[in-house]
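# Below is the sequence, then the predicted model.
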Amino acid sequence: MGFFDKLKLSRLKDGLSKTRETIRDNISKLTQGRTEIDDEFLEDLENILIAADVGVETTLNIVERITEKARTETYRSEDELNTMLFGVMEEMLLDVADEHPADFEAPLPAKPYVVLIVGVNGVGKTTSIAKLASNYHKSGKKVIIAAADTFRAAAVEQLQIWADRAGVPMISQGQGADPASVVFDAVSSAVAKDADVVLVDTAGRLHNKSHLMEELAKIMRVARKKVPEAPHEVLLVLDGTTGQNAVSQAREFTKCVNVTGLVITKLDGTAKGGIVLSISRELRLPVKYIGVGEKIDDLQIFDRSKFVKALMGNM
C-alpha cells in the first residue's frame, strides 16, 4: 500500500472516529463480564446500532444473525463474544454490493462527461463539487464547473471561491439567470475546449417539487443539445449529520430525479456514520463518495470494505 493510500485510510478512520467510538465503546460496556447472549443483551445491542444510524432493517438483520450463532455456539470469554459480534456485523454490513465509481485517473466513458449534482441547501453540495473538481483536475483531466444554482444570492460567489481553490474554470451568469442557459454555455465551452468533465451545480429547493422537476428536466434537455447522452451521472449530496432525515430527503429527490449515486458529507462531524450503510441498503442506491473532512482533498471514493473496517475499528 502506497503512502497516499495509507493517508486516505488514516483520514477515513479519523473521520469516522465519533461513530466508531459510539459503537465500539457501547458494545464493550455491553459485553463486559458476559459470555452469553440473552434477550436483554440483544435489545441493548439494537439500541446501540440504531443510535449510530445503522438503520432498523440492517440492525434487525444483524441481531437475527447473532441470535442464530448464539444458539449453536458458546463463548468462554468476553473477548470471544466481542470477536463474534464484530465478525457478524462486518459480514452483514458488507453484504450489499455497491457500484464503485472508477478512480479519478481512470478513462471516462464519455467526453465531456456531464455530472449533475443535486441536493438541498446546506448539505455540502458546493464543497462537494469543488472536491470532485479538484480530484479530477489533479488526475490530469480538464474540468469545467457550471454555476446553475442561480436562485440563491451567494451561491455563485461561493462556488467561484471553491472553483478557484480547485484550480478549475467556472461558467456563470449571475443571480437570477436561467439555469439551463448556464448549463448550455458550460457544455458548449467543454465541447469547444475539449474538456473532460462538466460538473453542474443545481438549486437546492425541494419545497416545490414540480418546479424542481421542470427546472432539472430543462437543464437536461439543453445539455443534450450539445451532448446527446447527458447527464451521464446524477449525484445526490446528503448531509451525514442529519441521520434518518437524509434518508427522507433522498426518497423525495428520487421521486423527482433519476439519481444514479449518492455523496454523503460531514461524516467527521457525526456519531451517526452508520447512515451511509443504512441509506444504501434502504434506497438501493450506491454511495459513490463520502466526505470525511473540510479540506479539498477530503472527499473519498466510497469503498464499503474499508469503510466497515474503519467503522468497526479493525483497520
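Alright, I've got the coordinates.

# going forward, measure contacts between C-alpha atoms and count neighbours the same way
Noted.

# that's a strand at Thr59, yeah?
No: Thr59 sits outside any strand when classified using DSSP: H, G, I helix; E, B strand; the rest coil, being helix.

# I figured it hits Asp44, correct?
No: counting by Cα atoms under 8 Å, Thr59 stays clear of Asp44, with 11.5 Å between them.

# Excluding covalently adjacent residues, which one is nearest to Arg251?
Closest residue to Arg251 apart from its sequence neighbours, by Cα to Cα, 6 or more residues apart in numbering: Leu283 at 7.5 Å.

# Give me the neighbour count for that neighbour.
Leu283 sits with 12 neighbouring residues when counted by other Cα atoms under 10 Å.

# go on, the one 3 residues further on?
Pro286 is surrounded by 23 other residues when neighbours are defined as other Cα under 10 Å.

# those helices in the stretch 101-250 of the chain, which residues are they?
In the stretch 101-250 of the chain, the helices defined using DSSP state H, counting those that start in this stretch lie at 125-138, 155-166, 179-192, 209-224, 244-256.

# correct me, but Thr58 touches Ile279?
No: using Cα under 8 Å as the test, Thr58 is too far from Ile279 to be in contact (9.9 Å).

# Which neighbours do these two have in common?
Shared contacts of Thr58 and Ile279 (Cα atoms under 8 Å, 6 or more residues apart in numbering): none.

# And these two? Which one has more around it.
Taking other Cα under 10 Å, Thr58 and Ile279 do not tie; Ile279 has more neighbours (26 against 23).

# Beyond whatever helix or strand the more buried one lives in, next helix or strand please.
Per DSSP states H and E, Ile279 falls inside helix 275-283. Next helix or strand after helix 275-283 toward the C-terminus (DSSP H and E): strand 287-291.

# alright, now check it against this:
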Amino acid sequence: MFNFLKEKIKKIYTSFTTHISSIFSRNTLDEQFFKELNDLLIESDTGTITTNKIIEKLKNDTAQQKITTMEQAKQELENLLLNNLNNAQPASLTPKITLLVGINGSGKTTFGSKYAHLLQQSGKKVLLVAGDTFRAAATQQLAEWGSRIGVPVFIGKENQDPASVIFDACTTFKNEHFDHLIIDTAGRLQTKVNLMKELEKIRKIINRQLPNEEIHSWIVIDAMLGQNSLRQAELFHEATKLDGLILTKLDGTGKGGIIFAINEKLQLPIVYVTFGENVQDIKVFNAQEYVHHLLFE
C-alpha cells in the first residue's frame, strides 16, 4: 500500500531521498557530512529545533563512538525522526464527532469529503455539515462532493450563524441515527480571540445537543505551505483543543520535513494524509513507513 503512496508523493522522495543517499555515500562522519545533513533537513522544512536536536545527538554519539559507520548513523537518524513522530498521543481514526478546523484553502472541505467516503465505504452512515456559512463557495463545494460520493450534506441558510446550523445538524444526526458527524468549519484567518470564541461556541452547542459524545478537533494543514503551516497550527492550537492533524496536498511538495517541525512544536498526532484530487487519495498516516521510505530508496 505504501509503495502506491510513495509513487503519489514522489516529489518528496525524489527531492529528499536522493540527497540523503548522496550524503550517506560519503566515507567519513566529519564536519562536512554534518553540515550537508543539517542543510538538507533545514531546506526540507524540518525546522531549526528538530534539526539541531538531530545533529547534536548524531555528533555526540559519533564523538563517544556509539556511532562509527554511516550505516549506524542512518539507522540512528531513522530512530530520531520516528521518535519525533511517536511522541504524540495516538488519535482515534474514526471518531463519531469530528470538527475540521484550518484556514481557507487548506483543503478542509476536500479532506472532509474523502474522509466521509472512507467511512461510508466501511458501511457507516455519515452526515457532513457545511459550517462555513459566510462563504457560499465552500457550501457549494461540499454539496458537490456530497452529491458525488452519495453522502448527505446538512446546509443552513446563507450567512446563518454557524453555531445555529450545527445545532440543527446535531438534531438531524440524532433523529436519523447517523454513525458519524463531520463538521466543516469556517476557515477565515482571524484574531486568536475571535477564533477561540467561535470554536468554543460550536463546541458548547455540540455538547448540549450530544452530551455523551466526545468531540475530536482535527486541524487541516496544506503541506505545500511549509513553515507557514506551522504558524497556522500554532494559532489554532492556542485557540482550541486539537486532537489530531491532517496533512493535505502532500503530492504537491518536495519538502516533507514540516511534519517533524509541527510535531516537535505541538506534539499532535498526524491522523491522515491526502495526495491528489480523487476521492480515494487519502491514507492513514504511518510514521514508520513514511520515515523509512524517506531515508532508504
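Sure, I can see it. These figures come from a predicted structure and were not determined experimentally.

# Provide the TM-score value for the superposition.
The pair, once superposed, lands on a TM-score of 0.92 when counted by TM-score structural alignment, normalised by the length of structure 2; 294 aligned residues with a Cα RMSD of 2.0 Å.

# Looking at Thr59 and Asp44 of structure 1 now, which is surrounded by more residues?
The residue with more neighbours, out of Thr59 of structure 1 and Asp44, is Thr59; 21 against 13, by other Cα under 10 Å.

# which position in structure 2 aligns with the more buried one?
Superposed on structure 2 with TM-score structural alignment, Thr59 of structure 1 falls opposite Thr51.

# Look at whatever residue of structure 2 lines up with Asp164 of structure 1 and say how many residues are nearby.
In structure 2, Asp164 of structure 1 lines up with Ser147, judged by TM-score structural alignment. Number of residues near Ser147 of structure 2 (other Cα under 10 Å) recorded here: 11.

# same thing with Lys29 of structure 1?
The burial count for Lys29 of structure 1: 10, using other Cα under 10 Å.

# one step back: isn't the match of Thr59 of structure 1 up against Ile42?
Yes: Thr51 of structure 2 is within contact range of Ile42, at 6.8 Å (criterion: Cα under 8 Å).

# quick one: contacts for Val118 of structure 1?
125, 201-204, 234-237.

# Could you tell me how far the equivalent of it over in structure 2 is located from Phe285 of structure 2?
Here Val118 of structure 1 is matched to Val101 in structure 2, going by TM-score structural alignment. The gap separating Val101 of structure 2 from Phe285 of structure 2 is 19 Å, by Cα to Cα, to the nearest Å.

# Also Leu118 of structure 2?
14 Å.

# Superpose on structure 1 and give me the mean offset of the helix or strand where Ile12 of structure 2 lies.
Ile12 of structure 2 belongs to helix 10-12 when assigned by DSSP H and E. With mean Cα distance after the TM-score superposition for structure 1, helix 10-12 of structure 2 departs from structure 1 by a mean of 1.8 Å once superposed.

# do stretch 50-60 of structure 2 as well
On superposition with structure 1, the mean distance recorded for stretch 50-60 of structure 2 (mean Cα distance after the TM-score superposition for structure 1) is 2.2 Å.

# from the middle of its chain, how far away would that stretch be?
Remark: stretch 50-60 of structure 2 is offset 25 Å from the chain centroid, using Cα atoms, centre = their mean, to the nearest Å.

# Give me the contact list for it.
Contacts for stretch 50-60 of structure 2 (Cα under 8 Å, 6+ apart): 34, 37-38, 41-42, 67, 73, 76-77, 80, 260-261, 264.

# For the residues you listed, work out which two are farthest apart.
Ile67 and Ala261 (25.0 Å; Cα to Cα).

# Compare neighbour counts for those two and give me the winner.
Ala261 (24 against 19).

# Show me what that one aligns to in structure 1.
In structure 1, Ala261 of structure 2 lands on Ser278 (TM-score structural alignment).

# just to revisit the earlier point, mean deviation of the helix holding Ile279 of structure 1 from structure 2?
Taken against structure 2, helix 275-283 of structure 1 registers an average deviation of 1.4 Å after superposition, with mean Cα distance after the TM-score superposition for structure 1.

# Any chance you could list what contacts that helix?
With contact meaning Cα under 8 Å, 6+ apart, helix 275-283 of structure 1 is reached by 52-55, 57-58, 93, 96, 240, 243-244, 247, 251, 264, 285-287.
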